[in-house]
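**Q** Fold the following and give me the result.
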Amino acid sequence: MPTEEIQSATDAGKIWETALGELECSLNRPNFRTWYARTTGLGFEDGRFIIGVPNSFVAEYLEQNQRSLIAKTLIKLTGRDNLQLGFKVTAGGKTGAVRPAPGDTSARSEGCRFNPRYDFDAFIVGNANRLAHAAALSAAQKPGEGYNPLFIHGSSGLGKTHLLQAIGQTAERAGKTVRYVSGEQFTSEFVSAIRERRGDEFRERYRNVDLLLLDDVQFLAGKSQTEESFFHTFNELHNSGKQIVLSADSPPKAIAQLEDRLRSRFEWGLTAEISPPDEKMRLSILRSRAEQAGAELTPDVLDYMASEVIRNIRELEGNLNRVLAYSRLLRSAVTPDLARRALKNLAAEPVENKPETGPELLLDTVAACFEITPEDLLGRRRDKEIATARQVAMYVLKSQNLWSLGEIGRLVGDRTAATVSHSCDKIGRELEFNPLLKRKLIDIENRLGGK
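**A** As a prediction, this is how the structure comes out:
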């Protein structure tokens, strides 16, 4: 993409959102969340694409360890082979939460800096998040009176941070004192307070609020002193009728190394899951985001993009940004064919000279791992084991990014594209908490890798 087309922060931000969707597919979740969660695209300076980072530590890590991957991703998106990168420390990072400097009492006030885009009006509600949205709205409008604590969990990029910030902004407008913080920031501030002997000030900051919003609470697990501090903070706020809202990538019972006394308290109120969006919800999100971007997309384009199985909303929005950028570059209207061409390179590039794995081999391998026959796999029997194997087969075929949902349906015994979509979504959700299924997938991958 020519430099003049991405001079503005808006264009750079959209490009970086698209890049994040691709980078998330290339990295494991903890690594992505740690190094990329609060980054943003700032614009161009002296011919370099500038990436905003929350602190110099992140800048140094990305510069030394991720530069090649980032450059490759941005070159693919922009078409600029000589693209250069730069990193700049910004005040708030992507989330808008600001880490206060020692001695800065104004920055430690209870008011938070939120991303104005993360409000309830911009949150698309569907079957995947209806309970979480309703509970969040209740907590924002009547803090401490209903679900307390409210514990929202789900995979990365599904809207947990959006809901927490929407709660905070709604409560602040009603005159409530709010503190929004990530688990990482809470830990960092606690360690600094202990080192600088500001324990009383730290306790006052977190206990003298109407609402405490803690994002990625799983970050506290295994840090005994931090858990101890939060345990007492939780008790103080809860006993005072103050609202507590927590988010994590898994339910309390599934957070490893979390103290049992914290786990039990997290389950006192309401636990609400956010699941990956189904096709209907993906369509609503795409339509809303396209309207916000001022783009008019035809129903067939939206249907095509929504039919693709997407793991999270960030990836979905990245796909939309990529299609719109591709359209601007070619000065062409967005059609299903153009969208298909724009998105065809999003899949992980195959290893050079590695032969493609045919569908028959994939299906035979899945059948062998589940100890059933290929005929059973493609047939109409609905035994639990066979049905699960069939859904896994669809998931594995989809992960190859070689066939459409309709083609996968025909390969697996003439199933519909809707059945394939549902099956892939179901397996994707179960992999988050089912270690047996995860081992089965690893076994399939290992067998395929040896053939």
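**Q** hey, let's count contacts and neighbours off CA atoms from now on
**A** Fine.
**Q** Please enumerate the strands of the stretch 301-450 of the chain.
**A** In the stretch 301-450 of the chain, no strands are found when defined by DSSP state E, counting those that start in this stretch.
**Q** could you measure residue 13 against residue 192, distance?
**A** With distances taken as Cα to Cα, to the nearest Å, residue 13 is found 32 Å from residue 192.
**Q** Those two: which has the busier surroundings?
**A** Neighbour count, other Cα atoms under 10 Å: between residue 13 and residue 192, residue 13 has more, with 20 against 15.
**Q** so what's the nearest residue in space to that one that is not next to it in sequence up against?
**A** Among residues not flanking residue 13 along the chain, residue 41 sits closest, at 4.3 Å (Cα to Cα, 6 or more residues apart in numbering). Under the criterion of Cα atoms under 8 Å, 6 or more residues apart in numbering, the neighbours of residue 41 are 9, 12-17, 49-52.
**Q** Please apply the same query to residue 258.
**A** Applying Cα under 8 Å, 6+ apart, we find residue 258 in contact with 218, 220-222.
**Q** Which strand or helix spans residue 107?
**A** Assigned by DSSP states H and E, residue 107 belongs to neither a helix nor a strand.
**Q** Look at the residue nearest to residue 13 and give its secondary structure.
**A** Following DSSP: H, G, I helix; E, B strand; the rest coil, residue 41 is assigned to strand.
**Q** For the comparison step, fold the sequence that follows:
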Amino acid sequence: MNISLWNHISSLLEQEILPLNFSLFLSDVVVSGDGDELILSCPNEFVLEQVRSNYEERIRELARQISGREIAVRVTSGPQIANPPVRLMPATPAGESPSPPDPSTFLLNAEVVEGPENLFAWQALRQAIAFPGRYNPLFVYGKTGVGKSRYLQTIASAYEKRGRKVLLLRGFEFMNQYMMAVQKNAYEAFYQHFCGLDLLCIDDVHYLEGKDRTQETFTNIFNGLFDSGAQIVLSADRPPNAITGMMEALVSRLTWGLILEIAPPSETTRRRLVERWSAHAQPLPAAVVERLVAHPFASVRAFEGVLTRLWAQTEIFGRPVGLREVQEELERTGEDAAPLGLSEIERLVCDHFNLSSRELTGKDRSLRVARPRQLAMYLAKKHGSSSYPVIGEFFGLKSHSSVISACRRIEKLRRSDRQLSLDLDEIEKNLK
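**A** Here you go, the predicted model:
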């Protein structure tokens, strides 16, 4: 059973991390253990440290999602196994201008499933691969699990295949490496990591919020790479001007290029995901597929997690799953509750503040109406699935930047304004 479980886990990890990292740190892991224990034996101490530091928690999380119970994951050092040779990617020689391919024919890696909801984002990524620096920086944002990390991994992999020098870091990894450099007075070695890069990807850059010295350092690195023509790609859970605690100078730089929202998977995307998975596993019953495709999942990660567990049940227990198992999985993950609609939020806020729908979505800017409108937009973004522009249009605003400002203001006031906090708590109790 543990071999089958590891096969499922490793197939998901292979989609999440760069191919080079998977080859170096996970491809030679030897799996053992019975029942509720998964033992991963690494070929040497270096691989052991990397797996423990970067992948152990994610492996434990995937094991729990797939099996439906807690699995003890133990990472140990096993027999020595020769690692495959690693070719370091050189930086593009100065002055070289390779002829780029036609971006309309550029194929992304096989793990990418494109849907109509994010067509613009993927086309922009093709342009960034074919014409480095055209959209610089390229900033993508969206809720957890919608595919931001995969977006960055895709462009990083494409650059590596073309012989470019690439560095992909998570926001907290950048912060930790900088703090270590400060402690060891090793600034030169730290900056050396970024010299000569053709592509820098920072995933979850919002981890830098409130860290002024780290932001100053990142801004200096950003300026140097930007001036040298390197492509910079960043991701966050919010657009740049909605990240509280971010220095104005850095926010200004993050908004220089193209800002794109990654939306939750549409019905078309969910169907394509099922079709892709079915090509490598036993097909699910048609009724199960239709139930999954029709459900408005909040993220690709949640959808793939449910798919993984359903296919695992089919493989491990040797019987097809039905609608009952689908419903159990949706309830287990909290996916049985659909995102709250804008009309429902509007109704709850109007009832609480004794306002009419026309007042809440109208042009009245008095505090009596404006503050409830801000609360409604904050709740819509927090509990719903609509984008900033859609929320702004619904509540009668001309620009989605007003929605972002409202969300930031309510987030701050919630910590200092007791009455506003009580109002929010009361409304959120009635959210279904």
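**Q** what's the TM-score for these two chains?
**A** Overlay of the two chains. TM-score (TM-score structural alignment, normalised by the length of structure 2): 0.64; 345 aligned residues with a Cα RMSD of 4.8 Å.
**Q** quick revisit: which entries within the contacts of residue 41 of structure 1 meet the buried criterion?
**A** The neighbour-count test (16 or more other Cα atoms under 10 Å) marks 12-17, 49-52 as buried among the contacts of residue 41 of structure 1.
**Q** what's the spacing between the residue mapped onto residue 312 of structure 1 from structure 2 and residue 143 of structure 2?
**A** For residue 312 of structure 1, the aligned position in structure 2 is residue 299, judged by TM-score structural alignment. Computed as Cα to Cα, the residue 299 of structure 2 to residue 143 of structure 2 distance reads 8 Å.
**Q** what does residue 248 of structure 2 give?
**A** Taking Cα to Cα as the measure, residue 248 of structure 2 and residue 143 of structure 2 are separated by 23 Å.
**Q** Not counting its neighbours along the chain, what's nearest residue 138 of structure 2?
**A** Residue 138 of structure 2's closest residue in space is residue 233 (Cα to Cα, 6+ apart), at 4.7 Å.
**Q** got the contact list for the residue mapped onto residue 444 of structure 1 from structure 2?
**A** Aligned by TM-score structural alignment, residue 444 of structure 1 pairs with residue 427 of structure 2. By Cα under 8 Å, 6+ apart, the residues touching residue 427 of structure 2 are 348-349, 352.
**Q** just those now: which is nearest residue 171 of structure 2?
**A** Ranked by distance to residue 171 of structure 2 (Cα to Cα), the contacts of residue 427 of structure 2 are led by residue 349 at 35.9 Å.
**Q** Near the nearest residue to that closest one once chain neighbours are set aside, how many other residues are there?
**A** Using Cα to Cα, 6+ apart and skipping residues adjacent in sequence, the residue nearest residue 349 of structure 2 is residue 376, 6.3 Å away. Neighbourhood size, residue 376 of structure 2 [other Cα under 10 Å]: 27.
**Q** Repeat that for the one 3 residues further on.
**A** The tally of other residues near residue 379 of structure 2 (other Cα under 10 Å) stands at 22.
**Q** Tell me if I'm right that it and residue 346 touch.
**A** No - contact criterion Cα atoms under 8 Å: residue 379 of structure 2 and residue 346 do not qualify, at 9.5 Å.
**Q** I'd like the distance between the residue nearest to residue 13 of structure 1 and residue 157 of structure 1.
**A** Using Cα to Cα, residue 41 of structure 1 is found at 17 Å from residue 157 of structure 1.
**Q** Would you point out which residue is most central in structure 1?
**A** Central residue of structure 1 (Cα atoms, centre = their mean): residue 157, 1.6 Å from the mean position.
**Q** hang on, that residue in a strand?
**A** No - the assignment for residue 157 of structure 1, made by three-state DSSP, is coil rather than a strand.
**Q** Tell me which residue of structure 2 lines up with it.
**A** Superposed on structure 2 with TM-score structural alignment, residue 157 of structure 1 falls opposite residue 145.
**Q** Its match and residue 36 of structure 2, how far apart?
**A** Using Cα to Cα, residue 145 of structure 2 is found at 27 Å from residue 36 of structure 2.
**Q** in the helix or strand harbouring residue 69 of structure 1, what's buried?
**A** In this assignment (DSSP H and E), residue 69 of structure 1 forms part of helix 67-78. Residues of helix 67-78 of structure 1 classed as buried: 70-71, 73-75, 77-78 (neighbour count, 16+ other Cα under 10 Å).
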